[in-house]
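# My questions concern the predicted model and sequence given below.
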Amino acid sequence: MTLKYTVLGAGAMGLRFGVLLQEHAGAEVEFVDNWQPQVDTIKEQGGVYVSRDHENKHLVPVKIYSPEEYNGDPDVFIVFAKQMTLQDLLDRSAHFFHPDKQYVFSGMNGMGHVEKINQYFDPSHVLAGTCLIGTVLNQAGDVDFIGKSGAGSINVAKESDDFDQETLNQIMTDFTAANLNPTLHDNFYGTLMTKVVFNSVINTLCTLFEIQMGQFIDYEGAEKLGVQLIDEAFDVCERAGIQLLSTRQEEWETVRYVSAVSNPLHYPSMYQDMSKGRNTEVDYINGYIYDLGKKYNYEAKTHDFLRGLVHLAENTRKFRK
């Protein structure tokens, strides 16, 4: 069984998935993006410049389109838009959706994207997951894969038990061949929320202090800060009936290990957005945890406070020369 993939959202992670599937799994891959400078630059260059850990920069030919000019018919969509731009991308792409026969995988940060995808695709055609993979979009048409080949991993879960097994097997086979190191789970929301909790610590704190993950974990008080956020998030999930993939201690150990060992030199994606003058996804991470808790009469006040600090930092950019 051979699958054709179209990546919706050719940012850092979308490019990494697509390029690796193209180069290592031998899959046919096309890209669609709603950021016109990305589309124009990659077309002008004849591909995307790819580096690994800031070295060996080389041009990889890829096919990229704006939503309006694309008319392909893939088997699987890989969705990696920012939460704030996803609705626009889906609406502009609807003319080439065939929900009865196409499938979707999304590994986006935060929460809120599944509900938007379900406007077009039934849960029986949707996979979602989380990525522990560092990737940086330096500028339009220029991406940097962080970590050695094969570094990082992803978690994958079916939104519905009715997802076609043959298609699922082939997607997992292709992701494995692409060195994405996938693990399949049967706990859909627990899989997604486990990464939200991770990001609510490392993305937010590194962004506020403009530091790398290794610099965060070097601070002697890092564990106290992280555990406070993790405890609040677990309290929320317990009240919402969401069983996470880890215990509270295991979640902190993941934050510690990734920060100290796997990606100490990495600036999280939220920092990348902040540093480039884009709005962050904090409302879909810390804000989501707080808003979910409110539904169950619990206030995750530290998460709400950090959300406010990130928005304060966003607002102060207008005063900088």
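Arrived safely.
# contacts and neighbour counts: CA atoms only from here.
OK.
# Isn't Leu292 up against Phe234?
No. With contact defined as C-alpha atoms under 8 Å, Leu292 does not reach Phe234; the gap is 11.5 Å.
# neighbour-wise, which of these two wins?
It is Phe234, of Leu292 and Phe234, that has more neighbours when counted by other C-alpha atoms under 10 Å, with 23 against 19.
# here comes the other one, which I'd like you to weigh against the first:
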Amino acid sequence: MGAGAVGCYYGGLLARAGHSVTLIGRQQHVDAVRERGLLLETDAGRETVPMAAAMNMSGAAGAELVLVCVKSDDTEDVGRALLAHLSPDATLLSMQNGVDNAERMTAVVGREVVPVAVYVATEMAGPGHVKHNGRGDLIIGRRPASETIAAAFTAAGIPTTISANAIDALWGKLILNCAYNALSAVTQLPYGRLMNVAGVEAVMTDLVKECTAVATASGITIPADCLQSVLALAEAMPEQFSSTAQDLSRGRASEIDHLNGFIVRRGEALNVPTPVNRVLHTLVKAMESKVQPTV
């Protein structure tokens, strides 16, 4: 559900491994997949993976597993729309940015949604064409179905770890996103070139300190090497643009309210100052106002 870069990449790997997969997404992608299959581009080359595609929620009917890959703003709406089509025993995975999507969707669908921390660099290179730029591993919450899911994902080439502390992992991913997404969007630079700009490392250091303070005040355990892991991402994915940068370049609303904006709101509630996050959140919102139609 949500056949963007993340949904297409993991859907493509699962379909390639022999699973029956349906992508639910926008018309241009659905039409392309129906016509020729999904074009999956990785370091190993390009291949076309046949699979089903749909533009409405009925594509989820009968599914044993639903990978929810939509933007955080759409979580509740998608949950309500899926309700009429979900099998009683279907498992839902929240493979989204942010830390509270699984909780928000659980409240809507009336069943526990499994949180998943997704570590992958992907982009849509054209209709029905997904390009993989790095990583691809997952950390999924420990639930009754998690062992079966992890085994199927691992067999499909998706490194998957089960954790009782998936929320802590999601906070770690949130901090990573807060460090890179807004800066890549404002500068329209990929991570490698971004880190070569004077002062960026110092800004990221301040961002991580703010996010870690908010996480700690929220009762979340953040690894001591969090900053080093954040700074190392640019070397691992030097050509990657953040999802926020990609959204703005295509004239779409971003998830910044659920990234730096979330840190700002949580910081206010906990009396933890977040001035750097506030500035970057405000800058991205200002950029969104240039490309989004006013109401």
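Arrived safely. Bear in mind the structure is a predicted one, so any value in this text is a computation, not a measurement.
# need the longest helix for structure 2.
Using DSSP state H, we find that the single longest helix of structure 2 is helix 166-187.
# how big is the offset of it relative to structure 1?
After superposition onto structure 1, the mean distance of helix 166-187 of structure 2 to its aligned counterpart is 1.0 Å, using mean C-alpha distance after the TM-score superposition for structure 1.
# Kindly name the residues of structure 1 that line up with the very next helix or strand once past that helix.
Reading on from helix 166-187 of structure 2 to the C-terminus, the next helix or strand found by DSSP states H and E is helix 191-195. Against structure 1, the aligned range for helix 191-195 of structure 2 is residues 213-217 (TM-score structural alignment).
# other SSEs contacting the longest helix of structure 2?
Using 3 or more C-alpha pairs under 8 Å, 6 or more residues apart in numbering; DSSP states H and E as the contact test, the elements touching helix 166-187 of structure 2 are strand 114-126, strand 129-141, helix 191-195, helix 200-217, helix 226-236, helix 243-249, helix 275-291.
# Can you lay out the ones you listed as TSV showing distance to Gly98 of structure 2?
Formatted as TSV, those follow (distance: least, C-alpha to C-alpha, whole Å):
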stretch	distance to Gly98 of structure 2
strand 114-126	9
strand 129-141	14
helix 191-195	20
helix 200-217	13
helix 226-236	16
helix 243-249	13
helix 275-291	14
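# Now do the buried residues in the match of helix 191-195 of structure 2.
Across stretch 213-217 of structure 1, burial judged by 16 or more other C-alpha atoms under 10 Å covers 213-217.
# Kindly report the same for stretch 81-89 of structure 1.
Taking 16+ other C-alpha under 10 Å as the neighbour-count basis, stretch 81-89 of structure 1 is seen to contain the buried residues 81-83, 86-87, 89.
# Now do the same for Asn109 of structure 1: its match in structure 2.
Here Asn109 of structure 1 is matched to Asn97 in structure 2, going by TM-score structural alignment.
# Val62 of structure 1 now?
Using TM-score structural alignment, Val62 of structure 1 lines up with Met51 in structure 2.
# Of the buried residues of stretch 81-89 of structure 1, which belong to helices?
Secondary-structure check on the buried residues of stretch 81-89 of structure 1 using DSSP H: residues within helices are 86-87, 89.
# rewinding a little: tell me which of the helices and strands packed on helix 166-187 of structure 2 lies nearest to Asp257 of structure 2.
Each of these has some distance to Asp257 of structure 2 by C-alpha to C-alpha; the shortest is helix 275-291, at 7.4 Å.
# now for that closest one, which elements pack on it?
Counting contacts by 3+ C-alpha pairs under 8 Å, 6+ apart, helix 275-291 of structure 2 is packed against helix 166-187, helix 200-217, helix 243-249, helix 260-270.
# angle of the first one against helix 226-236?
It refers to helix 166-187 of structure 2. With axes from the mean of the first three to the mean of the last three C-alpha atoms, to 10 degrees as the criterion, the two stretches helix 166-187 of structure 2 and helix 226-236 enclose an angle of 50 degrees.
# just how off-centre is helix 166-187 of structure 2 within its chain?
Centroid displacement of helix 166-187 of structure 2 relative to its chain, using C-alpha atoms, centre = their mean, to the nearest Å, is 10 Å.
# likewise the last one?
The chain centre lies 20 Å from the centre of helix 260-270 of structure 2; the measure is C-alpha atoms, centre = their mean.
# Tell me roughly how far that helix lies from structure 1 on average.
Taken over the aligned residues, the distance from helix 260-270 of structure 2 to structure 1 averages 0.9 Å (mean C-alpha distance after the TM-score superposition for structure 1).
# quick one: that helix aligns where in structure 1?
Residues 286-296 of structure 1 are matched to helix 260-270 of structure 2 when aligned by TM-score structural alignment.
# Just the buried positions in that stretch, please.
For stretch 286-296 of structure 1, burial by neighbour count (16+ other C-alpha under 10 Å) applies to 286-293.
# Compile these into JSON lines and extend it with columns for distance to Lys276 of structure 1.
Rendered in JSON lines, the data for those read as follows (distance: C-alpha to C-alpha, whole Å):
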{"residue": "Asn286", "distance to Lys276 of structure 1": "21"}
{"residue": "Gly287", "distance to Lys276 of structure 1": "21"}
{"residue": "Tyr288", "distance to Lys276 of structure 1": "23"}
{"residue": "Ile289", "distance to Lys276 of structure 1": "25"}
{"residue": "Tyr290", "distance to Lys276 of structure 1": "26"}
{"residue": "Asp291", "distance to Lys276 of structure 1": "27"}
{"residue": "Leu292", "distance to Lys276 of structure 1": "29"}
{"residue": "Gly293", "distance to Lys276 of structure 1": "31"}
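# what comes into contact with the match of helix 260-270 of structure 2?
Stretch 286-296 of structure 1 is contacted by residues 110-111, 196, 200, 233, 236-237, 239-240, 299-301, 303-304, 306-307 when judged by C-alpha atoms under 8 Å, 6 or more residues apart in numbering.
# redo that, cut-off 10 Å
With C-alpha atoms under 10 Å, 6 or more residues apart in numbering as the contact definition, stretch 286-296 of structure 1 has outside contacts at 110-112, 193, 196-197, 199-201, 203-204, 229, 232-240, 281-285, 297-308.
# and what of stretch 306-316 of structure 1?
Looking at what lies outside stretch 306-316 of structure 1 - C-alpha under 10 Å, 6+ apart - the contacts are 200-201, 204-205, 207-208, 229, 270, 273-275, 277-288, 290, 301-303.
# Drop anything exposed from those residues.
Buried members of the contacts of stretch 306-316 of structure 1, counted by 16+ other C-alpha under 10 Å: 200-201, 204-205, 207-208, 229, 270, 273-274, 279-288, 290, 302-303.
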